[in-house]
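**Student:** Here is my input, please return the structure:
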Amino acid sequence: MWSIWVTGMVTGLGLIVAIGAQNAFVLRQGLRREHIGVVVALCIISDALLIFGGTAGIGALVSRFPAVLEILRWGGAAYLTWWGIRSLISAARPSVLEAQAPRAKGTVVLTTLALTFLNPHVYLDTVVLLGSIANQYGPDTRWIFAAGAAVGSLIWFTALGYGARALSGVLNRPRTWQIVDLLIGVVMLVLAVRLLLG
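**Tutor:** Next up is the predicted model:
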């Protein structure tokens, strides 16, 4: 049982640690020290819902309706393009970075949810792939695997968000923000192109 839980945790970590739109946003919010608790909690809860949903068999349903993933692909690509261009504009104006107004909690919540659920890869990786792997363990022990994967998500988002917040004092310089915004802008645009190219 313990080995199945650890396998789930390692597999979950392997899928979410790669840099992506959601991780870049969590990093940015941590560095800004802005609503990081809400962002981390939303990411953890969303991942857990997707992991347990995939384990319950939603992955098979998602696979049967490719049109849904196609809509998410185009919507996600549009959103990532907008976010990437916005980040590059911020990077080009470092004077603005020093005095960025805090964003409302509602805006941050909506952005977190959009970056999570408008990404078709989250359904393929978290729902279909993790759900398929979990279901190989049988009807009883699959939930142990899923719980391990959910704990991997909890560990990662907590470490990323609060780790960035802890380092924000050292990194809170206009030049650092310029680099962060530049990297985020490039990552978002690359992800948008990858989504469009399938």
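**Student:** from here on, contacts and neighbour counts on C-alpha atoms
**Tutor:** Fine.
**Student:** can you list contacts of stretch 80-91?
**Tutor:** Residues outside stretch 80-91 that contact it (Cα atoms under 8 Å, 6 or more residues apart in numbering) are 21, 96-97, 177-182, 184-189, 191-192.
**Student:** Any of these buried? List them.
**Tutor:** 21, 97, 177-178, 180-182, 184-189, 191-192 (16 or more other Cα atoms under 10 Å).
**Student:** Tell me if I'm right that Leu191 and Gly76 touch.
**Tutor:** No - Leu191 is beyond contact range of Gly76, at 9.2 Å (criterion: Cα atoms under 8 Å).
**Student:** Okay, and which of the contacts of stretch 80-91 map to helices?
**Tutor:** 21, 96-97, 177-182, 184-189, 191-192 (DSSP state H).
**Student:** how far away is the residue positioned nearest the centre of the chain from Ala99?
**Tutor:** For the chain, Gln22 is the residue whose C-alpha lies nearest the centre (Cα atoms, centre = their mean; 2.8 Å). The gap separating Gln22 from Ala99 is 24 Å, by Cα to Cα, to the nearest Å.
**Student:** In the chain, which helix is the longest?
**Tutor:** helix 138-171.
**Student:** The residue nearest to the centre of the chain and Leu42, how far apart?
**Tutor:** In terms of Cα to Cα, Gln22 sits 11 Å off from Leu42.
**Student:** Quickly list what's touching both of the two.
**Tutor:** With Cα under 8 Å, 6+ apart as the test, Gln22 and Leu42 both reach Thr112.
**Student:** coming back round to it: pull out the buried residues from the longest helix of the chain.
**Tutor:** 141-154, 156-158, 160-162, 164-165, 168, 171.
**Student:** Before we compare anything, build this one as well:
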Amino acid sequence: MLNVLFTGLFTGLALIVAIGAQNAFVLRQGIRGEHVLPIVLTCLVSDLVAITAGVAGLGAVIERWPGALPVAQVIGGIYLLAFGLHAALRAWRPTGLDAGTGSRMSGRTAVLTALALTWLNPHFYLDAIVLLGTVANSFGADRWWFLTGALLASTAWFFALGYGARLLRGLFAKPTSWRVLDGGIAVVMGALGVTLLTH
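**Tutor:** From the prediction side, this is the model:
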């Protein structure tokens, strides 16, 4: 059982830790110290729902109706391009952590952004539902131990990313550091958006 749990843990980490729009958003909000807990919980609940659905067999359903994925790709690609453009504008006129409250994101907007960056990304469905669901089901009755390991990976990663980012607050008190971070986020978001729209 433990070997299946650890397999789920390391497989989950391998997929979650990859640089992407969701992680970039959690990192940025963690550095700013804005709505970290709601964002982290939103990401965790999303993973819980998707991975559990995959282990329960929803991955097989998506494989039978692949037409839903291209639609998600177009919507997700457009959203990522828009998000990347917004990050590029922030990089053009960066501010430090002491910026006024007018630049802060509301809690509702933060949660909705986290949801959009998660559920409008077709790779999320492929990774969480199809891939993890397929691997988990290969363990038969022990698949729920695999699910537990994958969810532990998700929990550890998002809390570490969201709250560990505070250690970088000193560095990001300077507008130049935000210019570099937001510029990098703009490049990542833009590249992911173009990839989704062209594939």
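**Student:** Can you calculate the TM-score here?
**Tutor:** The TM-score (TM-score structural alignment, normalised by the length of the first structure) is 0.95; 197 aligned residues with a Cα RMSD of 1.4 Å.
**Student:** Pretty sure the residue nearest to the centre of the first structure sits against Ala114.
**Tutor:** No - counting by Cα under 8 Å, Gln22 of the first structure stays clear of Ala114, with 9.1 Å between them.
**Student:** Looking at the second structure, which residue reaches furthest from the middle?
**Tutor:** Distance from the C-alpha centroid of the second structure peaks at Ala141, with 29.0 Å (Cα atoms, centre = their mean).
**Student:** Next up, the contacts around it.
**Tutor:** Ala141 of the second structure touches nothing, counting by Cα under 8 Å, 6+ apart.
**Student:** Same check on Leu31 of the first structure?
**Tutor:** Ala164, Arg165, Ala166, Leu167, Ser168, Leu171, Asn172.
**Student:** ok, of the residues you listed, which one's closest to Arg33 of the first structure?
**Tutor:** The nearest member of these to Arg33 of the first structure, counting by Cα to Cα, is Arg165 at 5.5 Å.
**Student:** and that closest one, what pairs with it in the second structure?
**Tutor:** Under the alignment (TM-score structural alignment), Arg165 of the first structure pairs with Arg166 in the second structure.
**Student:** Leu129 of the first structure -> the second structure?
**Tutor:** So Leu129 of the first structure corresponds to Leu131, using TM-score structural alignment.
**Student:** ok, now how distant is its match from Leu171 of the second structure?
**Tutor:** With distances taken as Cα to Cα, Leu131 of the second structure is found 37 Å from Leu171 of the second structure.
**Student:** In this structure Val194 of the second structure contacts Ile75, no?
**Tutor:** No - the criterion here is Cα under 8 Å, and Val194 of the second structure misses it with Ile75 at 11.6 Å.
**Student:** how close does the spatially closest residue to Gly193 of the second structure that is not a sequence neighbour sit to Asp98 of the second structure?
**Tutor:** Nearest non-adjacent residue to Gly193 of the second structure, counting by Cα to Cα, 6 or more residues apart in numbering: Gly77, 4.0 Å away. In this structure, Gly77 of the second structure and Asp98 of the second structure are 32 Å apart, going by Cα to Cα.
**Student:** Looking at these two, which is more packed in?
**Tutor:** Counted by other Cα atoms under 10 Å, Gly77 of the second structure and Asp98 do not tie: Gly77 has more neighbours, with 25 against 11.
**Student:** Just list the residues touching that one, thanks.
**Tutor:** Going by Cα under 8 Å, 6+ apart, Gly77 of the second structure touches Asn121, Leu192, Gly193, Val194, Thr195, Leu196, Leu197.
**Student:** Redo those residues as CSV? Include distance to Arg108 of the second structure.
**Tutor:** Formatted as CSV, those follow (distance: Cα to Cα, whole Å):
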residue, distance to Arg108 of the second structure
Asn121, 20
Leu192, 25
Gly193, 24
Val194, 27
Thr195, 29
Leu196, 26
Leu197, 28
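**Student:** Turn the buried ones among these into a named PyMOL selection, would you?
**Tutor:** Here is the PyMOL command that picks out the buried ones among the contacts of Gly77 of the second structure, judged by 16+ other Cα under 10 Å:
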select buried, resi 121+192+193+196+197
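**Student:** Let me know the closest of the contacts of Gly77 of the second structure to Thr109 of the second structure.
**Tutor:** Asn121 (17.9 Å).
**Student:** What sits closest to that closest one if chain neighbours are left out?
**Tutor:** Gly76 (5.2 Å).
**Student:** swap in Thr52 of the second structure?
**Tutor:** Among residues not flanking Thr52 of the second structure along the chain, Leu147 sits closest, at 6.9 Å (Cα to Cα, 6+ apart).
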